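Engineer: Fold the following.
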Amino acid sequence: MTEKQTWSQRFESALHPAIARFNASISFDIKLIEYDITASQAHAQMLAHTGIISPEEGKQLVTGLDQIRQEYRQGKFQPGIDAEDVHFAVEKRLTEIVGNVGKKLHTARSRNDQVGTDTRLYLRDQIQQIRQHLRELQAVLLDIAETNIETLIPGYTHLQRAQPVSLAHHLLAYFHMAQRDLERLGDVYQRVNISPLGCGALAGTTFPIDRHYTAKLLHFDQIYANSLDGVSDRDFAIEFLCAASIIMVHLSRLSEEVILWSSEEFRFVTLKDSCATGSSIMPQKKNPDVPELVRGKTGRVFGHLQAMLVIMKGLPLAYNKDLQEDKEGIFDSVNTIKACLEAMTLLLREGLEFCPQRLAQAVTEDFSNATDVADYLAARGVPFREAYNLVGKVVKTSIAAGKLLKDLTLEEWQQIHPAFAADIYEAISPYQIVAARKSYGGTGFAQVRQALLAARTQISAE
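Structural biologist: Below you'll find the model as predicted:
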């Protein structure tokens, strides 16, 4: 007959099995096991360092925890729901290995500061991995940009043709979005890298612990200055989920453009077989499933951020069981971001090809050179607002006549305004329009080359 487990002598009976299942977190917080072991080893070393336990007991604990790590990696340690959570599972197994000394591990700590420490150790690693994925995405964007400096693509505002731009310039916009993502994660890392270990349940401990010692062992930059704050703070989780959501915004925007570009209406890119799927009923179709999935998965990360905000908004100090709900959202967001970054990087590197002939055609079939006509007149002394209105009328009459601006004769131009001369045709050619935009950060080819050089220098320096 299985012995009914109670929390302590305070309880007369065990949890109802259904409540035990509802209460347990082992099914998902097992992901933290190696971080829990690492933090527990640091705690054991600190207990021995301060004389709370003997040096020999400290070594036994560390060795026993090493054995649990190996058992887990070999698939020999797979705790079930009876363990409730990863912390109890490790402690129980440790006691089986080293005997009663294992029961000393929990001296001067609580699961409240323990789970906070484990989660921070996990996020610390994941942030670094996500940053590496962002670097790989940036590198691919630069590779494509460097071969397409003088490839032109229609630039849009309000999803209406606006002005032609360098394709490299367009791709560099996403490079800079990713750079902000990297920097944002670096800022979040600073607030993740603060140790709550030693805050206890909420009020600290009567034992002569050394929190700075464990922080140093675990490579934390700081320790929490307030024990209540230390065990209840999830600002770092909210910040991470916010940064994660912004990463997904950027990936989703890029995805939307790839989806549009690959459509029959645009035909700016061709999807390769390695990163596209077909239709079960329409054999002619090639579907942009990768960017569509990235766009779709964005919502789940947004949802985890919203859930975390809702969890925290009504919690009194200090720890509350609601905080058990933080981990699944964090874990899923990490997995989603890494998968989406990897997929988008592969798509850009191997899964699509730009169509230069179609792009060259696209920048000549609209009125996106109208601003340059107004600039042409303004450079010759005509007030810009007057030139703007004049060109607006020209566009209106040209549309009515079924002509583009490049199709107007020199005589027609000079009837519009005597300032026009034969050089108007070069001034409004797509290549010249792009080349002429030499302002810092603009799409001019010289500026784009400088921007590419700066971007390469930036990623190689880190």
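
Engineer: use CA for all of it now, contacts and neighbours both
Structural biologist: Noted.

Engineer: distance between the helix or strand hosting Arg184 and the chain's centre?
Structural biologist: Using DSSP states H and E, Arg184 maps to helix 167-192. How far helix 167-192 lies from its chain's middle: 9 Å, per C-alpha atoms, centre = their mean, to the nearest Å.

Engineer: helix or strand right after that helix?
Structural biologist: strand 194-195.

Engineer: name the helices or strands packed onto that following strand?
Structural biologist: Packing partners of strand 194-195 (3 or more C-alpha pairs under 8 Å, 6 or more residues apart in numbering; DSSP states H and E): helix 111-146, strand 222-223.

Engineer: Now the second one, please; I'll put the structures next to each other:
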Amino acid sequence: MLPTGRTGRTPQQHPRGVAGATPDGTCDQAVRAGRPGSGGPALLRHYRWIELTHIDEYVRMGLMGGRAAARIRRAVLDLTPEELHTGREAAGSDPLPALERSVQARLPEGAYAWHVDRSRNDVRACARLMLGRERLLETAAAVSGLARTALETAGGHTESIMPASSRPRTAQTITFGFYLAALAEAATDAAESFHSLFDAVNLCPLGAGAMAGLELPWDRARIALALGFDGPQPHALTSVASQAWALRSAAELSVLGTTLSRFLTDLIGWSGPGCRFVDLPGGTADDPMTAPQEGDGASLERIRDMARRLVGLSHDVMAGQHDTGYTDLAEVSGPGPGPTEDLFATCGATLALFDRAVAGMRFHPERAGRAVRGELTAFLTVANHLTLEHGVPAGISQAVVGSWISAATGGLGPAGAPTPDLLSAAGLVAAGERHGFVLAVEEDEVRELLDAEAGVRRKQTGGSTRPEEVRLLLEQVGERLAAVDVGAARRSGWLREAWEHTTGTKTGDPR
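Structural biologist: Next up is the predicted model:
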């Protein structure tokens, strides 16, 4: 009996993808080997899966007897990558022709109909989509791991104040936990997007033939379920020509790479010689990405370069189809999914290294607190206070504060740094008089307004840097991650069940 669908399945374990790849494995493949994976071995597994499904259909249509089908199934299952590599032009190339030759050499009597009414176009399109959906699950798992690491680190820094920059100058006081909550939220967004994309593209191309359909009564719905799809792709030409899953994956990975590069840029600055708010784990001898003598900034810059490369590789994937006719099937007739595999492998390595950096980082609250207390970050706080407590119109209150700061720091010169200790209640009163307002402001009142910790706690809106709000944000992201895990387990469990059903023992199979 075939599986009936994914909806409502109970997860049994956290998914790692049907192919069994992990972020560390992807990192090993993409970084230590010096090149991303080619996808050849993984494609072989999917070609086997497709071949076994075809055999079941031949039996169902009465074109092949049970005994012949069982012998072909055994031949398909017994094939090894090493055996198929013999005679192939290069490692990593598409193993489909070699698989066909190997099975052809072992065909039993009565298997005359093997591969009748079959095209390589829909087979290749199907196998590459099957590989792509596994890569989506693997990437979602890796980016969920980064989100969870950021979440755990953020929980210890909900009250660790630090400066946040707007252009070259510090503009606001935030907490490090607030910042990492943003990273956790962005990574969770990405994980949810990859799962949504999985659901959107999980329609089976098999049965489309070369592009216009097939002549035998293949049961496309049954085939789709056997291969772990939600159903058949309705249009035959779309099935083999679209490759939209690759384009949409590239778009999602490009967005992720851009987002990660921005967070990395912040961390590079904060770990640099001008700040040193953050220390990150140094390189190790067995990690060629970072040498032990390199500083934090250098290792983070290398990770940022990898994140930037995601944008370029995404463009390469899209450019491969640009200006290509929809009926020009070179995309599915080519040697393999190289550009897309490069993209996923680079993303996996980037996420693995970034995750390790976040997990091993050390934040120095005393350095960051000292830096933010020496900056003027309370411009709007004082202006709001003048309006709400002293009746100064909002537009004028900002002009008063600007005049106050200019008068206090005017003699510093271009190299001078304006600091809160230069500001006084008397100066604010004088600035108010210049704008026609008499202000009764005490020195203690000014010091409270300029206090960095008080400024963080003064925030009232949801999603702000106020410690209580940050803890609520972290709780909400944690709930979303738990839902991501449930969805991931459901999807990977569905694929695993479909694979086990297709490869399991059938009536007539030799023991």
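
Engineer: so can I have TSV of the helices and strands packed on strand 194-195 of structure 1 showing distance to Met308 of structure 1 and mean neighbour count?
Structural biologist: Converted to TSV, these look like this (distance: least, C-alpha to C-alpha, whole Å; neighbours: other C-alpha atoms under 10 Å):
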stretch	distance to Met308 of structure 1	mean neighbour count
helix 111-146	14	20
strand 222-223	23	18
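
Engineer: nearest to Ala18 of structure 1, of these?
Structural biologist: Ala18 of structure 1 sits nearest to helix 111-146 of all these, at 22.4 Å, using C-alpha to C-alpha.

Engineer: Which positions in structure 2 sit opposite that closest one in the alignment?
Structural biologist: Per the alignment by TM-score structural alignment, helix 111-146 of structure 1 matches residues 120-155 in structure 2.

Engineer: again, but for stretch 165-182 of structure 1
Structural biologist: Aligned by TM-score structural alignment, stretch 165-182 of structure 1 falls on residues 174-191 of structure 2.

Engineer: what's the mean distance for that stretch versus structure 1?
Structural biologist: With mean C-alpha distance after the TM-score superposition for structure 1, stretch 174-191 of structure 2 departs from structure 1 by a mean of 1.1 Å once superposed.

Engineer: Need the residues that contact that stretch.
Structural biologist: The contact list for stretch 174-191 of structure 2 (C-alpha atoms under 8 Å, 6 or more residues apart in numbering) reads 139-141, 143-144, 146-151, 153-164, 252, 256, 259, 263, 456, 464-465, 467, 470, 473-474, 477, 480-481, 484.

Engineer: what sits against Tyr47 of structure 2?
Structural biologist: The contact partners of Tyr47 of structure 2, taken as C-alpha under 8 Å, 6+ apart, are 96, 123, 127.

Engineer: Tell me the buried residues in the helix holding Arg184 of structure 1?
Structural biologist: 167-172, 174-175, 177-179, 181-182, 184-185, 188-189, 191-192 (16 or more other C-alpha atoms under 10 Å).

Engineer: quick revisit: tabulate the helices and strands packed on strand 194-195 of structure 1 in a markdown table, adding columns for distance to Leu202 of structure 1.
Structural biologist: Below are those laid out as a markdown table (distance: least, C-alpha to C-alpha, whole Å):
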| stretch | distance to Leu202 of structure 1 |
| --- | --- |
| helix 111-146 | 8 |
| strand 222-223 | 15 |
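
Engineer: between the ones you listed, which one is nearest to Met312 of structure 1?
Structural biologist: Smallest distance to Met312 of structure 1 across these (C-alpha to C-alpha): 14.7 Å, for helix 111-146.
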